[in-house]
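>>> Structure of the sequence below:
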Amino acid sequence: MDTKYWSVDKSVENHGAYPQLGEAAQLLRQHEVVAFPTETVYGLGADATNDEAVEKIYKAKGRPGDNPLIVHIAEFKQLENLVADIPDSARLLMKTFWPGPLTILLHVKPGQLSQKVTAGLDTVGIRMPSHPVALDLIRKANLPIAAPSANSSGKPSPTTAAHVREDLDGRIAGIIDGGQTGVGVESTVLDCTVEVPVILRPGGVTKEQLEKVIGKVVIDPGLQSSDRARPKAPGMKYTHYAPDAPVYLVDGSITYMQHLIDERRKKGQRVGAIVTEEAAGFIKADAVEICGRRDSLETVAHHLYDALRSFNQIDVDVIFSEIFPREGIGQAIMNRLDKAAGRKYLFEKEES
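Sure, this is the predicted structure:
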C-alpha cells in the first residue's frame, strides 16, 4: 500500500480549518485508515461505525480483537447518537475537561457503532481531543473516529509522525504530520457507568484533577494485574509501550543503578539507561536517554515514549529506568513504565 503523507502546521492561524485534510477525510469516509496527531499521542483513525474500517485498524497494528478502541468526536451533538445515557458527573467532566485528554466510558447505544470498536462490551470510551488538526479532520469526515495509538501493538506510542512511519508506513492509507504531540501519554480513561467513577487508565488528566470536579474517584485494581480476561479499556491487559530490549525498573539510588549497569557491562552486555536530567551526569552506560526532569514530571510524560523508542535505533541488550512517585501525572508515567517493563523491578534494599 502507498501511504499518503500530509504536513500541517497547526501554529498557522487558520481558524481551525485545514484545507489539506480534505483528502484524508475522504479516505476515512471510504473506510480507509489514517494516522493523525492529537494532544496526547498520534492516533490511528477509522470510521467507528463500519466493521471493515475498524478491522483495518486491528490488522495494521497487529492488535488483539478483545482490546476495545476509543471513539473520538469533534462536537457534543455527536455524543447523543453514540451513548445511551450520560450521568450528571460525566456531563460535568465533559464541561471541565473537553476538549482534552479525558476519555469517558459510557453505555453504548445499540446499533450505532461497530461491535469491533467495543470488543463486544456494552460500553464505549468517548473523547473529544483538543488538537486543532484532529478536530478539523473529524469534522471534515463527519464521522465518529475510532483511534488507538498509531503504532504496532505493544510498542511505544508515537509522539511524532516519524514514529508512525517507522511502524506503519505501507500498512495504512495516510499519515498527517502535525508536529510533536504535547502531553506525551494517552488520555485518562474514566468509567462513569458505576456509582463511584473508576480510572481504567491513568493519563493526561490526573486523579487529583478529577476529584476536584466530581469528588471521589478510585483507580481500578486491575491496573496492577496482567490477568484481566476482558479489558474494559485500552492498556489494561496486554504488554504495551515496550522497546525491543528488556526494561527493568530500578527502585533505588543512582549509585545502585550504576552498579547494575557495571555488572551487566562486565558480562559483555551493552546497557541503556533512562534517567532524568538531574541524574544524567552521574550515569555511565552505552546509551543514556534523558526523559525529562524529576522536578517537573510533565516533562517526563512528554518525553517518555521518545526515550523508550530511541533504544530501537541503538544496539543494547538491556535497559534500566528510574521510577517516579505515583502521584499526579506520575501515576500515568508509572503505568506506562510498568507495562513497558512487564513489572520487572530491581530493589536496592533487597541487595543491601
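>>> going forward, measure contacts between C-alpha atoms and count neighbours the same way
Fine.
>>> where along the stretch 151-300 of the chain do the helices fall?
161-168, 207-214, 254-266, 277-280, 297-310 (DSSP state H, counting those that start in this stretch).
>>> Out of those helices, which is closest to residue 320?
Proximity to residue 320 (Cα to Cα) singles out helix 254-266 among the helices of the stretch 151-300 of the chain, at 7.4 Å.
>>> name the helices or strands packed onto the closest one?
Other helices and strands packing on helix 254-266, by 3 or more Cα pairs under 8 Å, 6 or more residues apart in numbering; DSSP states H and E, are strand 271-275.
>>> now the angle from the strand it packs on to helix 297-310?
Here strand 271-275 runs at an angle of 160 degrees relative to helix 297-310 (axes from the mean of the first three to the mean of the last three Cα atoms, to 10 degrees).
>>> give me every residue that touches residue 303.
Counting by Cα atoms under 8 Å, 6 or more residues apart in numbering, residue 303 touches 184, 291, 292.
>>> Could you say which of the helices of the stretch 151-300 of the chain is packed most deeply?
helix 297-310 (a mean of 22; mean count of other Cα atoms under 10 Å).
>>> what angle sits between that one and helix 161-168?
Using the same axes, to 10 degrees: helix 297-310 against helix 161-168 is 40 degrees.
>>> Residues in contact with the very next helix or strand once past helix 297-310: which ones?
For helix 297-310, the following helix or strand on the C-terminal side (DSSP states H and E) is strand 318-321. With Cα under 8 Å, 6+ apart as the contact definition, strand 318-321 has outside contacts at 245-250, 257, 261, 269-275.
>>> next up, for comparison:
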Amino acid sequence: MEILRQGGVVALPTETVYGLAANAEDELAVRRVFAIKGRPATHPLIVHLAGVDALPDWARSIPEEARRLAAAFWPGPLTLVLPRTSRATDAVTGGQDTVALRVPAHPVALAVLRELGGGLAAPSANRFGRVSPTTAEHVRHDLGNDVDLVLDGGPSIVGVESTIVDLSSGAPAILRPGGLAAEELERVLGYPVPVRTASTVRVSGTLASHYAPRVGVVLVEPSEALARVEALRLQGLQVGFLGPSTLSLPRELIRLDIPEDPAGAARLLYLRLREADVAGLDVLVACLPPAQGLGLAVRDRLSRAAAPRTPEA
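Below you'll find the predicted structure:
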C-alpha cells in the first residue's frame, strides 16, 4: 500500500484483466502509468472505486439509471461514464468533463482499494494497443521491471475488459461492449441499450486498432473458415485457427481452441491471442462468434485485433 501512497505503480488482478494501478489523485503517478504503457495522454483512464458509496465523490450528477445499474452490477465488469467532480483530474479524464468509474469484483483489488481509501486509475497492464493480460505472468512478460509490484491473484475469470456505459447525458448507451452483456443491462433498465459506435465521449479501448497480437488476424464467419484457411495455406503461409474445436479443418493446422459458449470464449480469448504470437504463425484465422451475450465483446475485440495497425499499436 505504501507503494501506491508514495506515487508508485502496481499491477493488480481484477475479474476482467490485470490493471496497471496508480493513485488516481496523484497526477505524477498517473502520468507514469501513461509512460509505462506508451498511451496517449488524451486517452482517458477508468477510476476503480472500493464501493458504490464513493460514487458521489467522483461524479457530480448521478441519474437514476446509474444508481440502478451500480446496485445491480457492482462489484463487477461494468464501467459508468458520468459528469466528473473536481476529484477527477484532467490527467485521468483526458481533459474531458466526464469520468469513467467502476467497482472491480476481485478480492485483491477490493482489498487494496479499501486500504487506500481512494480511487485507482487502472488501465490494462500491458503496452498500449497490445493484447491485455489475464495473468500475472503476462504482466511480467509485457512490462518487466517498469512496474514496482505485481500482485498475483490468479487468472482473470471474465477475460475481457468491462462494459462501458455512457450516462453523462441523455439515454444510456454502450460505448464499449465488455464483460457484462447488453441483455443484462436491458433486464435491469427495462428497455434496449444501444451500442454507440461514434461518440464525442472518449473512453478506453475504442480505437480502431487495439487488443492486437503481433501476428496478423483475419476474421471469418464459421461457414467461411475452411475456404479461407485453405486459400491462405495455398499461398505458402503458416496458418493458425482460433475458434471452436467442433469445426472440421485440416488436421495439421495449428489450432487455438476456444469454447463455443460466449463466456468461455471471452475467458480464453487473450490467452489464445498471446499463444498465436509464440506459435510462429504468418496469419491467424479467427472465427467470429454470434453477436449475443459476451459474444458481442469477443467480436469487438477480434475486430480491433484485425484492424490495420496504427503506429502506437
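>>> ok so, going back, would you mind giving the helices of the stretch 151-300 of the first structure as CSV with distance to residue 220 of the first structure added?
Listed next are those as CSV, based on distance: least, Cα to Cα, whole Å:
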stretch, distance to residue 220 of the first structure
helix 161-168, 30
helix 207-214, 12
helix 254-266, 31
helix 277-280, 32
helix 297-310, 21
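>>> can you tell me which of these comes nearest to residue 39 of the first structure?
Comparing those by Cα to Cα, helix 297-310 comes nearest, at 10.5 Å.
>>> corresponding residues in the second structure for the closest one?
Using TM-score structural alignment, helix 297-310 of the first structure lines up with residues 262-275 of the second structure.
>>> any idea how far the matching stretch is from the chain center?
Relative to its parent chain, stretch 262-275 of the second structure has a centroid offset of 12 Å by Cα atoms, centre = their mean, to the nearest Å.
>>> Let's see which of the contacts of residue 303 of the first structure end up in strands.
Judged by DSSP state E, strands contain none of the contacts of residue 303 of the first structure.
>>> Can you tell me which of these are buried?
The neighbour-count test (16 or more other Cα atoms under 10 Å) marks 184, 291, 292 as buried among those.
>>> Tell me, how many residues neighbour residue 31 of the second structure?
For residue 31 of the second structure, the count of nearby residues is 15 (other Cα atoms under 10 Å).
>>> Contacts only, for it.
Per Cα under 8 Å, 6+ apart, neighbours of residue 31 of the second structure: 41, 91.
>>> now swap in the one 3 residues further on and tell me
Contacts were defined as Cα under 8 Å, 6+ apart; by that measure residue 34 of the second structure touches 40, 41.
>>> and residue 53 of the first structure, that one's in a helix?
Yes: under DSSP: H, G, I helix; E, B strand; the rest coil, residue 53 of the first structure sits within a helix.
>>> Map it onto the second structure.
Match for residue 53 of the first structure (TM-score structural alignment): residue 29.
>>> and if you look at residue 193 of the first structure?
With TM-score structural alignment as the criterion, residue 193 of the first structure matches residue 168.
>>> Quick one: residues contacting the aligned partner of residue 182 of the second structure in the first structure.
Here residue 182 of the second structure is matched to residue 207 in the first structure, going by TM-score structural alignment. Counting by Cα under 8 Å, 6+ apart, residue 207 of the first structure touches 199, 217, 218, 328.
>>> Filter the residues you listed down to the ones in strands?
Counting by DSSP E, those place 199, 218 in strands.
>>> Please pick the buried ones from the contacts of residue 207 of the first structure.
199, 217, 328.
>>> Can you lay out those residues as CSV showing distance to residue 317 of the first structure?
CSV is the format used below for these (distance: Cα to Cα, whole Å):
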residue, distance to residue 317 of the first structure
199, 34
217, 40
328, 32
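>>> out of the residues you listed, who's nearest residue 160 of the first structure?
Nearest to residue 160 of the first structure out of those is residue 328 (Cα to Cα; 24.4 Å).
>>> quick one: what's aligned to that closest one in the second structure?
Aligned by TM-score structural alignment, residue 328 of the first structure pairs with residue 293 of the second structure.
>>> residues in contact with the closest residue to its match other than its chain neighbours?
Leaving aside its sequence neighbours, residue 293 of the second structure sits nearest to residue 181 (Cα to Cα, 6 or more residues apart in numbering; 4.8 Å). Residue 181 of the second structure makes contact with 163, 292, 293, 294, 296 under the criterion Cα under 8 Å, 6+ apart.
>>> Determine which two of those residues are furthest apart.
Largest separation among the contacts of residue 181 of the second structure by Cα to Cα: 163 and 292, giving 13.8 Å.
>>> list the contacts for residue 281 of the second structure?
Listed by Cα under 8 Å, 6+ apart, the contact partners of residue 281 of the second structure are 215, 237, 238, 239, 240.
>>> among those residues, which ones are buried?
Buried among those (16+ other Cα under 10 Å): 215, 238, 239, 240.
>>> which residue lines up with the third one in the first structure?
To tie it back to what came earlier, the one meant is residue 239 of the second structure. So residue 239 of the second structure corresponds to residue 271, using TM-score structural alignment.
>>> Next: the first one.
Structural alignment (TM-score structural alignment) places residue 215 of the second structure against residue 245 in the first structure.
>>> how close does its match sit to residue 311 of the first structure?
Distance, residue 245 of the first structure to residue 311 of the first structure, by Cα to Cα, to the nearest Å: 8 Å.
>>> quick revisit: quickly note the distance from the match of residue 53 of the first structure to residue 92 of the second structure.
From residue 29 of the second structure across to residue 92 of the second structure, the span is 11 Å (Cα to Cα).
>>> before we move on, what about residue 175 of the second structure?
In terms of Cα to Cα, residue 175 of the second structure sits 18 Å off from residue 92 of the second structure.
>>> try residue 73 of the second structure
Applying Cα to Cα to residue 73 of the second structure and residue 92 of the second structure gives a distance of 23 Å.
>>> Which one's more surrounded, the two?
Neighbours per residue, other Cα under 10 Å: of residue 73 of the second structure and residue 92, the larger number sits with residue 92, 29 against 19.
>>> mind listing what that one touches?
Going by Cα under 8 Å, 6+ apart, residue 92 of the second structure touches 24, 30, 44, 45, 46, 47, 99, 121.
>>> Output those residues in a markdown table; the columns should cover secondary structure.
Shown next, in a markdown table, are these (three-state DSSP):
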| residue | secondary structure |
| --- | --- |
| 24 | coil |
| 30 | helix |
| 44 | coil |
| 45 | coil |
| 46 | strand |
| 47 | strand |
| 99 | strand |
| 121 | strand |
